[in-house]
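**Q** Here is my input; please provide its structure:
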Amino acid sequence: MKKTLEYLAWVAIVLPLVYLFLVWNQLPDIVPTHFGPSGKPDAYGPKWTLTILSAVSIGVYFLLRYVPQLDPRLNKASLSEHYPKLVLLIVTFLALVHCLVIRASLSEMAGENFTTILLVGVFLLFAGIGNYFNNIKSNYFVGFRTPWTLESETVWRKTHQLAAKLYFGMGLLGAFVVIWLPELWKLFWTLGLIFGSTIWIVAYSYRVYQQEKK
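**A** Modelled structure (predicted):
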């Protein structure tokens, strides 16, 4: 199962490159390389720069795949039996973003549609991440690594149980609502939910630690 998930991760990394190869001759010589908060391009470059996102995906894959093995806390137990699914989820999200950018370069799709699709993807990514938080063991690289969660296994477990529910619910709610919001409010809604949920989880880890300490 683990090997299958690794193969699927590489398929997700390679597919945008295949798509890019198939549409290469249809792309203009100069393509958008950066999009502003409104979803409109604000920087341009040669079309070979579209391959950079694949390099980013490969770097993220190796970072997620191998860096946690350096954690001395994981000598006796793996990070999580579901961790490869989390890695697959993240590289799949990056692959979809890559395909979205290629599509935007082809059809000049930008503005509100581009922003909406991207933000829906971000919210669904958080929902997926939340789905796996319950199974992440205490470590120095993945999860909410506050001073209080790293100090106590109990605080780690309770914090990530809350994070799992909060991120999953926030992701589904955010993805649904952001579709209907006016363009001006989409980014505020997204940042507000993500930062608000994250601050709540960090504060909760401190409160649980203080309760356990007493």
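**Q** drop to CA atoms for contacts and neighbour counts, all remaining ones
**A** OK.
**Q** Helices of the protein, residue ranges please.
**A** With DSSP state H as the criterion, the chain has helices at 2-23, 52-66, 83-107, 112-133, 147-151, 153-178, 183-213.
**Q** Can you tell me which of these is nearest to His34?
**A** Of all the helices of the chain, it is helix 83-107 that lies closest to His34, at 9.1 Å by CA to CA.
**Q** Can you check what angle separates the closest one from helix 2-23?
**A** 10 degrees (axes from the mean of the first three to the mean of the last three CA atoms, to 10 degrees).
**Q** Identify the residues contacting stretch 107-117?
**A** Stretch 107-117 is contacted from outside by 37-41, 100, 103-104, 178-179, 183, 186, using CA atoms under 8 Å, 6 or more residues apart in numbering.
**Q** For Asp29, find the nearest of the helices of the chain.
**A** From the helices of the chain, taking CA to CA, the stretch that ends up closest is helix 83-107, at 10.1 Å.
**Q** can you pull the buried residues of that closest one?
**A** 83-106 (16 or more other CA atoms under 10 Å).
**Q** Out of the contacts of stretch 107-117, which end up buried?
**A** Buried members of the contacts of stretch 107-117, counted by 16+ other CA under 10 Å: 38-41, 100, 103-104, 178-179, 183, 186.
**Q** please give me the structure for this one as well, since I'd like to look at both together:
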Amino acid sequence: MTLSATDRATVAVSLIIVATGAAIAFAGPLELMPCHFGADGQADAWAGREAIGAGIAGLGLLTGLLAGGMGLAAARAPDAARTRSLRAAQILILLTFLALTLFAGVTSVSGVTSLGAALPMAGLSAIFLAVGAVLGRVGPNPIAGVRTPWSYKSRLAWDRSNRLAGRLLFLIGLAGLALSPIAPQPLGYQLIIAAVLVAAVLSVFESWRVWRTDPDRQPF
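**A** This is a model prediction of the structure:
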């Protein structure tokens, strides 16, 4: 079977993430590095390079598994529209895991102890902007998107809730990038996280609202 461009990207991104983890594990800083940040944006847990590298390499394997499975589903889709929507989900997985790897790798290796600063805020905002740009094109699947009981019972609810989530994340990311050089910290970081949580709640509510009024919905 001939691999599509998205499938080849899946292989490449998965290998890049695994290689990044291996590089950190074998050649990263010898001192402990931050590996977790609290709600205030401050580092509250540290680990050695082996643990952090292994975690990132594991992300690479998970990327290959999830995005590869989505690519297989897309190749077996019964029509072109379904194929496109599953390819969008595959791209979303790749973007998310690659962005998380870059963000985690840079923050860990650089020894950043607070996400409440201009560069970390800009990095998070870029992730949300990229995810938002793709999310609205994702079709129903068990891995990526606004997956609620109502969106699975109504294609209209799935489409509208994912489009809403995509637009909100895109706008949050765009605003975060624009404001990151001037926003007071850690308030800027905290506002970005709060906005994403509000977007998630609104998207879940939208899936229920649209399902409730959709004449073609499936009952529970």
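**Q** re the thing from before, and the contacts of stretch 107-117 of the first structure, which is closest to Ala163 of the first structure?
**A** Nearest to Ala163 of the first structure among the contacts of stretch 107-117 of the first structure, counting by CA to CA, is Val178 at 21.1 Å.
**Q** residues contacting the residue nearest to that closest one when sequence neighbours are not counted?
**A** Distances taken as CA to CA, 6 or more residues apart in numbering place Lys186 nearest to Val178 of the first structure, at 5.7 Å, with adjacent residues excluded. Taking CA under 8 Å, 6+ apart, we find Lys186 of the first structure in contact with 116, 119, 178.
**Q** separation between the aligned partner of Lys186 of the first structure in the second structure and Phe128 of the second structure?
**A** Aligned counterpart of Lys186 of the first structure in the second structure: Gly188 (TM-score structural alignment). From Gly188 of the second structure across to Phe128 of the second structure, the span is 15 Å (CA to CA, to the nearest Å).
**Q** Arg49 of the second structure too?
**A** Relative to Phe128 of the second structure, and taking CA to CA, Arg49 of the second structure is found at 27 Å.
**Q** Equivalent analysis for Ala73 of the second structure, please.
**A** Ala73 of the second structure is 26 Å from Phe128 of the second structure, by CA to CA.
**Q** the more surrounded of the two?
**A** Remark: of Ala73 of the second structure and Phe128, Phe128 carries more neighbours, 24 against 17, as counted by other CA atoms under 10 Å.
**Q** so what's that one up against?
**A** Phe128 of the second structure touches 169-170, 172-173, counting by CA under 8 Å, 6+ apart.
**Q** Out of the residues you listed, flag the one nearest to Gly53 of the second structure.
**A** Gly173 (27.6 Å).
**Q** corresponding residue for the closest one in the first structure?
**A** Aligned partner of Gly173 of the second structure by TM-score structural alignment: Gly171.
**Q** Can you name the residues that contact the residue nearest the centre of the second structure?
**A** Residue closest to the average C-alpha location in the second structure (CA atoms, centre = their mean): Thr96, at 3.3 Å. With contact set as CA under 8 Å, 6+ apart, Thr96 of the second structure has these partners: 127, 131.
**Q** try 7 Å this time
**A** Val131 (CA atoms under 7 Å, 6 or more residues apart in numbering).
**Q** quick one: what's aligned to it in the first structure?
**A** Aligned by TM-score structural alignment, Thr96 of the second structure pairs with Ile90 of the first structure.
**Q** Also Ser161 of the second structure?
**A** Under TM-score structural alignment, Ser161 of the second structure pairs with Thr159 in the first structure.
**Q** for Arg137 of the second structure, same thing?
**A** So Arg137 of the second structure corresponds to Asn135, using TM-score structural alignment.
**Q** I figured that match hits Leu79, correct?
**A** No: Asn135 of the first structure lies out of contact with Leu79 (CA atoms under 7 Å); the separation is 8.4 Å.
**Q** if you count what's nearby, which of those two comes out ahead?
**A** Leu79 (21 against 16).
**Q** Now that one. Nearest residue, chain neighbours left out?
**A** Using CA to CA, 6+ apart, the closest residue to Leu79 of the first structure is Lys137 (5.4 Å).
**Q** That neighbour touches His82, doesn't it?
**A** No: using CA under 7 Å, Lys137 of the first structure makes no contact with His82, being 10.7 Å away.
**Q** Neighbour count for these two, which is higher?
**A** Lys137 (21 against 15).
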